[in-house]
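K.L.:
Make a model of this:
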Amino acid sequence: MTQSPAAPKRSTPLPQAGPPPLPPPKERRRLRAAKSLSQAEIAAKVGVSRETVRSWESGRSTPRGRRRAAYAELLAEIANELTLAGKRSTRRNSWTEDLPPALDTKGGKSPARIPVGAAMNGHPRPEPAVSAVSGASGASGASGVAGVAAGPTGAAAAQAADPQAEPSGPAAPATPAEAFDALCSTCAPGLVRQTYLLTGRRTLAQESVERAFQLAWQRWPEVAVDRDPESWVRAAAYEYAMSPWHRLRPALRQPDAPPAAPDDRAFLDVLMSLPPAQRRTLLLYDGVGLDLPETAAETEASTPATANRLLHARELVAKKLPEQAATPDALHQRLGELCGAEKLRPPNPGRVRTGSEQRARFWTRAAIAFTALIVGATALTLRTAPTHYEPPRAPGKAISGVPPRMGPGSLTYQDQILHKKLSDALPNGPERLTPLAR
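P.N.:
Take a look at the predicted model:
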């Protein structure tokens, strides 16, 4: 007796994992820059145009469907490769950590560098070495090129000041206004000095930082959850300060008064002679202390392009001011000394919030008024427009077979001469009717 073959069991399909989550726009730029890929290369791998990748990295648009899945998988692959290769280091402010060999000075490893962002704002230094750009506000110190994130406030600050004290209870969460004021108070002084080094104008530097913080307050739900709010505000301040439209403003046509010290004046002239892209790269890397991938991500350029800009900027500074390239830290310290010599007023947090709200109300009312004007013009057009079709009048044409109109016609030239002669020769009286005999 033969046994019938058993029916094959129907296997239950395993649930397939979806595409990896898409990182935020800033992380997308950072991953691409860390991998030394251009936007065109990313676009070729995903199958889109370069402008589409630029929109994805700036946050203006979000990929969908298969493009989103391909883009997310590519970014996840890049992140895994960077993690395995050990390139995602959390140490930010080294001199040659992420530089190619061509950027190393004297063929060897440069000594560790104190971050300007920490040293020039009075925060604890990672090393006890003394720098010319110390955070103390004394004669040799400047108060900062770069700001830092807001520190603890309230009960947390009291606990940090007195470790022996027992905590009184869970600290109340800070309100949005308090968190914004803390960020503005901490980062604004450094950002004003950075922007001054970027533009060479004191008024424009203060205005740029104030506008950047106003924009941050308008988009505070987005800025508050950002991993680095200071970088968000710094990028906004830099973009506003480097706008080419400022050259059309009458108030900015005349240059500002140069620094009092001759060395500072010469160094500032060299900085202003650099192209804007190279000047921004030099300031971010040698002044603020960002590493090369972060500098490339913030300037929206590839890592090799950023390295080339940095090389050319250093070469130009070394050519015009040879003493600035004597040691690896000379340029770093010189930037801090130059910005610390200027007395720049940072914006007031309360005034920034008030100005941001007033600006938002003004543009909202302007948009409402413009919309009302458009609606009124449309209504007037609909009211005065014709409601039915009026055919145009046909042009006239000659008709044959109609007899000419009879009656006295116009006088000829001879008749006019005779009429004038009779009118002049015959006076009033009987002579007009009875001719005189001659």
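K.L.:
all contacts plus neighbour counts: C-alpha atoms, from now on.
P.N.:
Fine.
K.L.:
what about the helix or strand hosting A156, distance to the chain center?
P.N.:
Assessed by DSSP states H and E, A156 sits inside helix 155-161. When distances are taken as C-alpha atoms, centre = their mean, to the nearest Å, helix 155-161 is centred 37 Å away from the chain's centroid.
K.L.:
cool, stretch 265-285 as well?
P.N.:
The chain centroid and the centroid of stretch 265-285 are separated by 19 Å under C-alpha atoms, centre = their mean.
K.L.:
Between the two ends of that stretch, how far is it?
P.N.:
Using C-alpha to C-alpha, to the nearest Å, the end-to-end distance of stretch 265-285 comes to 22 Å.
K.L.:
what number of residues lie near R68?
P.N.:
17 (other C-alpha atoms under 10 Å).
K.L.:
Can you name every helix or strand that the longest helix anywhere in the chain contacts?
P.N.:
Ranked by number of residues, the top helix in the chain under DSSP state H is helix 349-384. For helix 349-384, the packing partners by 3 or more C-alpha pairs under 8 Å, 6 or more residues apart in numbering; DSSP states H and E come out as helix 176-199, helix 202-218.
K.L.:
List the buried residues for the helix or strand that the shortest one is followed by?
P.N.:
Pointing back at helix 202-218 there. Stepping forward along the backbone from helix 202-218, the first helix or strand reached (DSSP H and E) is helix 220-224. Buried residues in helix 220-224, defined by neighbour count with 16 or more other C-alpha atoms under 10 Å: W220, V223, A224.
K.L.:
Would you do the same for the sequence below? I want to compare the two.
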Amino acid sequence: MTRSPATPLPSPEERRRLRESRSLTQAQLAKRIGVSRETVRAWESGRGTPRGRKREAYAKLLTATPAPAPAGRPGRSGRPRRSERPGRPFEHPDLPDLPDLLDSLDHPGRSERPEPAPAPSGRVGGDPSALTPAQAFDALYAFCAPALVRQAYLLSGRRGLARESVERAFQLAWDRWPEVARDRDPAGWVRAAAHEWALSPWHRLRPRHRRPEPPPSEPAERELLDVLLLLPPPYRRTLVLHDGVGLDLPEIAAETEASTRAAVSRLLHAHEIVADRLPELSDPRVLHERLTELASCEHLRSAEPPEVRDGSERRARFWTRAVVAFTVALIGVTAFTLVTAPTRYDPPPLPGETVQGVPPQMAPGPLSERKRELRSKLRKELQHGPQRLAPQPR
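P.N.:
Okay, here's the model as predicted:
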């Protein structure tokens, strides 16, 4: 039995260029093939490769004749409902998908795309080259923050920590905004930072985190949250990313900085523990629905984008002033040391010793009669010296 050769595919960079030349977004291409948007992003970044019929359909769409560009972006009426979008739980129901302007901030001068109509102030849309950094950041925050707060709540079980994790992640993103804006997946960048902050083991040392958090009101949701908190942090994060966010295992491995085999092992052990504690959640679909209900039961609100940006700038100013003050103090201490330091070495005085009895007389005193005679005798014999004895032969 012979196996048919796989359909050849272009390089990851060429895949993205071909998709953009046909005026297709990642979401539109994923819908035509029947996969999630994250899977298409993994194919274009080189982290994954399609196989089987999906590979043939993907290659056919890339090599097909480009269709005429549409007159503008479709309105919200043409979008699928929240329940019809696979792999996109924990989203805000009133927000549209993240537009391609955030994915294409590193290509503002693209001529293949049609020029969209100007969007009203405060709405997500418009030409990416006309957006200021603050507007692009606000668009990313408005799209990701509500979902990330719910995910952080599932990871930590604390409402205040969930909001703090999201704010801290976006403050870090605003500090590194040129890097985040040109990233292939800015939403994934912020999500990874928020999850790491929510699962940090140092929070247990904070006084306010030593007190237990009020549990959810529903018994079923309380049981599910207790089971999630019993899982080790890596298992819990893998479970939320796979059954909650809808990421594939290679993407989870890349985001958690682990191998695909480790991600598979963590997911299997997490499913075993959850099914052992709650047998009705052995079905992945039921688990997905219960995770969505648990994430949506709490009325978790995120801060406004200007408040997050101001907090990031205040933190940056504080640390800048702290570093400047420390540097000035170090220079002052160094200068004072150089001015007051001695230029030669003075040995310390030796410690005194205890003397027993009367010390011997060291200085010469008056000579006695005998010493005077001895002195005169020595003076006379200095020239000739005493008589010497010479040996005589026998």
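K.L.:
For the helix or strand just after the longest helix of the first structure, grab the matching residue range in the second structure.
P.N.:
Remark: after helix 349-384 of the first structure, the chain's next helix or strand is helix 413-425, criterion DSSP H and E. Across the second structure, nothing matches helix 413-425 of the first structure (TM-score structural alignment).
K.L.:
Same question for stretch 372-380 of the first structure.
P.N.:
Under the alignment (TM-score structural alignment), stretch 372-380 of the first structure falls on residues 328-336 in the second structure.
K.L.:
Please apply the same query to stretch 329-341 of the first structure.
P.N.:
By TM-score structural alignment, stretch 329-341 of the first structure lines up with residues 285-297 in the second structure.
K.L.:
Setting aside sequence neighbours, what's the nearest residue to R184 of the second structure?
P.N.:
Nearest non-adjacent residue to R184 of the second structure, counting by C-alpha to C-alpha, 6 or more residues apart in numbering: D103, 6.1 Å away.
K.L.:
likewise E280 of the second structure?
P.N.:
V286 (7.7 Å).
K.L.:
same for the helix or strand hosting the one you found, what does it pack against?
P.N.:
Under the criterion of DSSP H and E, V286 of the second structure resides in helix 284-297. Using 3+ C-alpha pairs under 8 Å, 6+ apart, the elements in contact with helix 284-297 of the second structure are helix 133-156, helix 219-230.
K.L.:
so how much does the match of stretch 372-380 of the first structure differ from the first structure once superposed?
P.N.:
By mean C-alpha distance after the TM-score superposition for the first structure, the fitted stretch 328-336 of the second structure averages 1.2 Å away from its aligned residues in the first structure.
K.L.:
same check, this time on stretch 314-325 of the second structure
P.N.:
Taken over the aligned residues, the distance from stretch 314-325 of the second structure to the first structure averages 0.4 Å (mean C-alpha distance after the TM-score superposition for the first structure).
K.L.:
From the chain's centroid, how far away is that stretch?
P.N.:
Offset of stretch 314-325 of the second structure from its chain centre (C-alpha atoms, centre = their mean): 21 Å.
K.L.:
got it, and stretch 296-308 of the second structure?
P.N.:
Worked out by C-alpha atoms, centre = their mean, stretch 296-308 of the second structure lies 21 Å from the chain centre.
K.L.:
same question, stretch 193-201 of the second structure
P.N.:
8 Å.
K.L.:
how about it, which residues of the first structure does it hit?
P.N.:
Taking TM-score structural alignment, stretch 193-201 of the second structure hits residues 236-244 over in the first structure.
K.L.:
And the helix holding V286 of the second structure, what's buried?
P.N.:
Per 16+ other C-alpha under 10 Å, helix 284-297 of the second structure contains these buried residues: L287, H288, R290, L291, T292, L294, A295, S296.
K.L.:
how deep is P293 of the first structure tucked in, by neighbour count?
P.N.:
The burial count for P293 of the first structure: 28, using other C-alpha under 10 Å.
K.L.:
One more: K319 of the first structure?
P.N.:
Neighbourhood size, K319 of the first structure [other C-alpha under 10 Å]: 13.
K.L.:
Kindly check the end-to-end length of stretch 237-253 of the first structure for me.
P.N.:
One end of stretch 237-253 of the first structure sits 20 Å from the other (C-alpha to C-alpha).
K.L.:
typo on my end, stretch 224-243 of the second structure
P.N.:
The straight-line separation of the ends of stretch 224-243 of the second structure (C-alpha to C-alpha) is 14 Å.
K.L.:
Show where that stretch falls in the first structure, residue numbers please.
P.N.:
Stretch 224-243 of the second structure maps onto residues 267-286 of the first structure, going by TM-score structural alignment.
K.L.:
quick one: contacts of that stretch?
P.N.:
Contacts to stretch 267-286 of the first structure, defined as C-alpha atoms under 8 Å, 6 or more residues apart in numbering, come from residues 194, 197-200, 242, 290-292, 295, 299, 306, 309-310, 312-314, 316-317, 320-321, 331-332, 338.
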